[in-house]
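**Student:** Below are the sequence and a predicted model; questions follow.
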Amino acid sequence: MAIQSTIEASAGKFTPATRRVADLIRENPAAVLEMTISELAAACDTSVASVVRFCRTLGLSGYSQLRMSLATELGKESAQFGAGMTLGAEIAQSDTLQEMAAKVASLEMLAIDETVSGLDFAALERVVAAIDKAERILLFGIGASQFVAQDLHHKLFRIGRNAFLLSDPHEAWTAALLSPAGTVALGFSHSGTTADTVRYLEIAREAGSLTVGLTGSPDSPLARAANECLVSRARESRLRAGAMVSRIAQLAIVDCLFLGVARQRYDQTVDALKRTRDVTHPR
């Protein structure tokens, strides 16, 4: 996983001191290339030891490896998307609309690329097989994550799968508790810490359902509550009322899931799509 995406996914592990290091790098990742470890620590109002702890939280040996990894990553991104990417994920107040649009587009393309290239395809195959055989499919997310759940529900429902989109936590918990054998319960949360969604998966798992978590944090409570975990990679801007880049990353997983399920019964899927298109777009 890219270092900048790893920082996003590791947000829940940071202490206040290491979070200040993460915030500075998110604001301007190129700063690491220009500062010594002592200068970075001073800029973050923390200690050299905290910077080292930050690096180890990311799975790196130390500051030198962080600098090398970021230099490589920023070089690739600059070659692919232009030098604007080296400014990091944040949208600056001074950015024009064109610059903001270019940054968001670049981050969304990066998110799709990193998500698909980092997918656990063995897990994806198992989830596809489970959904294909499922007697009931439950989908639940809160806030922006519900839009992602809604998209998968729409796709599955349109090809005749027994899918239910749950919008209320109590409704979700009840459905999870009373699920029949052969139920697959999918929970959507980019942070992986949304308490109601985690509880929904815990109840579903205790009831004997196969639980699937779609999250940006593989070490999160949601991931631990899931039998199978599909991880998205995204770098969000602070200027967001809801998920932007992370939503695109999760939608990429949703599309892969749907195509996998559709392939299982190809002729039946094509027929269902044609018939539903005909009834919703009459001549």
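**Tutor:** Nice, thanks for sending it over.
**Student:** From here on, just use CA atoms for contacts and neighbour counts.
**Tutor:** OK.
**Student:** need the helices for the stretch 101-250 of the chain, in chain order.
**Tutor:** Applying DSSP state H, counting those that start in this stretch to the stretch 101-250 of the chain gives helices spanning 121-133, 144-158, 169-177, 195-206, 221-225, 245-264.
**Student:** what's next to the helix or strand just after the longest one, contact-wise?
**Tutor:** On the C-terminal side of helix 245-264, the nearest following helix or strand under DSSP states H and E is helix 266-280. The set of residues external to helix 266-280 that reach it, using CA atoms under 8 Å, 6 or more residues apart in numbering, is R158, I159, G160, A262, R263.
**Student:** Could you list the buried residues of helix 266-280?
**Tutor:** Within helix 266-280, the residues scored as buried using 16 or more other CA atoms under 10 Å are T269.
**Student:** Kindly report the same for stretch 218-226.
**Tutor:** Using 16+ other CA under 10 Å as the test for burial, stretch 218-226 gives P218, S220, P221, L222, A223, R224, A225, A226.
**Student:** returning to that earlier point: could you dump the helices of the stretch 101-250 of the chain to JSON lines with distance to M1?
**Tutor:** Listed next are those as JSON lines, based on distance: least, CA to CA, whole Å:
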{"stretch": "helix 121-133", "distance to M1": "15"}
{"stretch": "helix 144-158", "distance to M1": "22"}
{"stretch": "helix 169-177", "distance to M1": "32"}
{"stretch": "helix 195-206", "distance to M1": "24"}
{"stretch": "helix 221-225", "distance to M1": "17"}
{"stretch": "helix 245-264", "distance to M1": "14"}
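**Student:** tell me the contacts of Y63?
**Tutor:** By CA under 8 Å, 6+ apart, the contact list for Y63 reads I37, V51, V52, C55.
**Student:** For D23, see how far away it is.
**Tutor:** Between Y63 and D23 the distance is 16 Å, computed by CA to CA, to the nearest Å.
**Student:** what's around P16, how many residues?
**Tutor:** 11 (other CA atoms under 10 Å).
**Student:** Also R265?
**Tutor:** 12.
**Student:** For it, give its distance to V128.
**Tutor:** In this view, R265 and V128 are 12 Å apart by CA to CA.
**Student:** go on, E39?
**Tutor:** E39 is 49 Å from V128, by CA to CA.
**Student:** Tell me which of the two has more neighbours.
**Tutor:** V128 (21 against 15).
**Student:** Is the more buried one in contact with V261, as I believe?
**Tutor:** Yes: counting by CA atoms under 8 Å, V128 does reach V261; the two are 5.4 Å apart.
**Student:** Could you list which residues are in contact with the closest residue to A176 other than its chain neighbours?
**Tutor:** Among residues not flanking A176 along the chain, A204 sits closest, at 4.4 Å (CA to CA, 6 or more residues apart in numbering). For A204, the contacting residues are W173, A176, L177, S179, A185, L210, T211, by CA under 8 Å, 6+ apart.
**Student:** Take this one as well and set it beside the first:
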Amino acid sequence: TLGLAGFREFKIALSGEIERRKLSGELAERAPSEAVDTAPRIAILSSALQNSISVSARGFDDLQISGFANRIRAARCVELFGTGPSSVCADILAMRLICLGFPAHCSGSATVSHALARGLGSLSLAIGISSRGHTVETKDFLAIARETGAYTIAITTRVDCPIARTADEVVLFTSAEAWPQAGSAMHVPPLVLLSEYLCQCLQMAEV
């Protein structure tokens, strides 16, 4: 009825909603202050960001991330795409993969990324990042890549969203806000955690 695939997805969605209510001020009186000299608004933002990282960490599936790492190892090409702040997340993961010696690439241009996606194939991996999962350019990127036979992974906060329905696999995280303002980077910290953990898996012996 809720459109969630299982209990793990329900926990992620519920935890994310709690943190978003804290951020909006509905539960501001419960948000712990980090220090007596911390401005209340900063304390609330800091608490929301830290909690979104913690909730995402608890929701990440270790076996899924290990499988994600194995797909990167096996891929001849890893193409990443996101728009706005999600493009920053794609850049961060791409750079980490490149520094580890993997053939990763990320373009901030939808036109370029869509053109590159048409050149992928069965030995390629396409990763689309979108906080709310409604970005048309990201959905189209994954759809084009999937048509070529590439394995597609959507990284988003919602299991029932356009990019999740377009991809072969969905990696869920929790954002600190439900309806981010244009340009907001509130969902970036949990994705930095995912990027670093994924790269740790890549540096370990293959599972």
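**Tutor:** Good, I have the coordinates. Note that the structure is predicted; figures quoted are calculated from it, not measured.
**Student:** thinking again about what came up before, and the buried residues of stretch 218-226 of structure 1 as TSV, adding distance to L97 of structure 1?
**Tutor:** Below are those laid out as TSV (distance: CA to CA, whole Å):
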residue	distance to L97 of structure 1
P218	34
S220	35
P221	37
L222	36
A223	37
R224	40
A225	41
A226	40
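**Student:** what does S106 of structure 1 align to in structure 2?
**Tutor:** Following TM-score structural alignment, the counterpart assigned to S106 of structure 1 within structure 2 is S47.
**Student:** Now do the contacts for that match.
**Tutor:** Contacts of S47 of structure 2 (CA under 8 Å, 6+ apart): A31, P32, S33.
**Student:** Check V148 of structure 1 too.
**Tutor:** By CA under 8 Å, 6+ apart, the contact list for V148 of structure 1 reads G141, F188, R247, Q250, L251, V254.
**Student:** which of the residues you listed map to contacts in structure 2?
**Tutor:** Of the contacts of V148 of structure 1, the ones still in contact in structure 2 (both residues aligned by TM-score structural alignment, their matches' CA atoms under 8 Å) are G141, F188, R247, Q250, L251.
**Student:** give me the element A22 of structure 1 is part of.
**Tutor:** helix 16-27.
**Student:** and the helix or strand just after that helix, how far out from the chain's middle?
**Tutor:** Following helix 16-27 of structure 1 in sequence order, the next helix or strand is helix 31-34 (DSSP H and E). Relative to the chain's own centre, helix 31-34 of structure 1 is displaced by 27 Å; criterion: CA atoms, centre = their mean, to the nearest Å.
**Student:** what packs against helix 31-34 of structure 1?
**Tutor:** Under the contact criterion of 3 or more CA pairs under 8 Å, 6 or more residues apart in numbering; DSSP states H and E, helix 31-34 of structure 1 touches helix 63-81.
**Student:** What's P32 of structure 2 aligned with over in structure 1?
**Tutor:** So P32 of structure 2 corresponds to G82, using TM-score structural alignment.
**Student:** circling back to that earlier point, please list which of the contacts of S47 of structure 2 are preserved in structure 1.
**Tutor:** Retained in structure 1 from the contacts of S47 of structure 2, counting by both residues aligned by TM-score structural alignment, their matches' CA under 8 Å: A31.
**Student:** The contacts of S47 of structure 2, buried ones only, as a ChimeraX selection?
**Tutor:** The buried subset of the contacts of S47 of structure 2, as determined by 16+ other CA under 10 Å, is captured in ChimeraX by this line:
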select :31,33
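**Student:** Please work out how many residues are found near F147 of structure 1.
**Tutor:** F147 of structure 1 - counted by other CA under 10 Å - has 17 other residues nearby.
**Student:** for it, what are its contacts?
**Tutor:** By CA under 8 Å, 6+ apart, the neighbours of F147 of structure 1 are G141.
**Student:** So it versus S167 of structure 1, what's the distance?
**Tutor:** 10 Å.
**Student:** what residues are shared contacts of the two?
**Tutor:** What both F147 of structure 1 and S167 touch, as defined by CA under 8 Å, 6+ apart, is the set G141.
**Student:** Would you agree V188 of structure 2 is in contact with S87?
**Tutor:** No: judged on CA under 8 Å, V188 of structure 2 makes no contact with S87 at a distance of 9.9 Å.
**Student:** Stretch 188-203 of structure 2 aligns to what range in structure 1?
**Tutor:** Going by TM-score structural alignment: stretch 188-203 of structure 2 matches residues 247-262.
**Student:** And that stretch, what's buried?
**Tutor:** Quick answer for stretch 247-262 of structure 1 (16+ other CA under 10 Å): 247-254, 256-258, 260-262.
**Student:** just stretch 108-115 of structure 1 next, same as before
**Tutor:** Neighbour-count burial for stretch 108-115 of structure 1 [16+ other CA under 10 Å]: E108, M109, L110, A111, I112, E114, T115.
**Student:** and which of those is nearest V32 of structure 1?
**Tutor:** Within these, proximity to V32 of structure 1 (CA to CA) peaks at L110, which comes in at 20.8 Å.
**Student:** got the contact list for that closest one?
**Tutor:** A234.
**Student:** what's the counterpart of the residue nearest to A176 of structure 1 in structure 2?
**Tutor:** By TM-score structural alignment, A204 of structure 1 lines up with A145.
**Student:** Relative to G128 of structure 2, how far out is that match?
**Tutor:** 10 Å.
**Student:** do Y197 of structure 2 as well
**Tutor:** 18 Å.
**Student:** Also S47 of structure 2?
**Tutor:** On the measure of CA to CA, S47 of structure 2 and G128 of structure 2 end up 28 Å apart.
**Student:** so how far is the first residue of stretch 49-63 of structure 1 from its last?
**Tutor:** Terminal-residue distance, stretch 49-63 of structure 1 (CA to CA): 10 Å.
**Student:** so it corresponds to what in structure 2?
**Tutor:** Against structure 2, stretch 49-63 of structure 1 falls on no residues (TM-score structural alignment).
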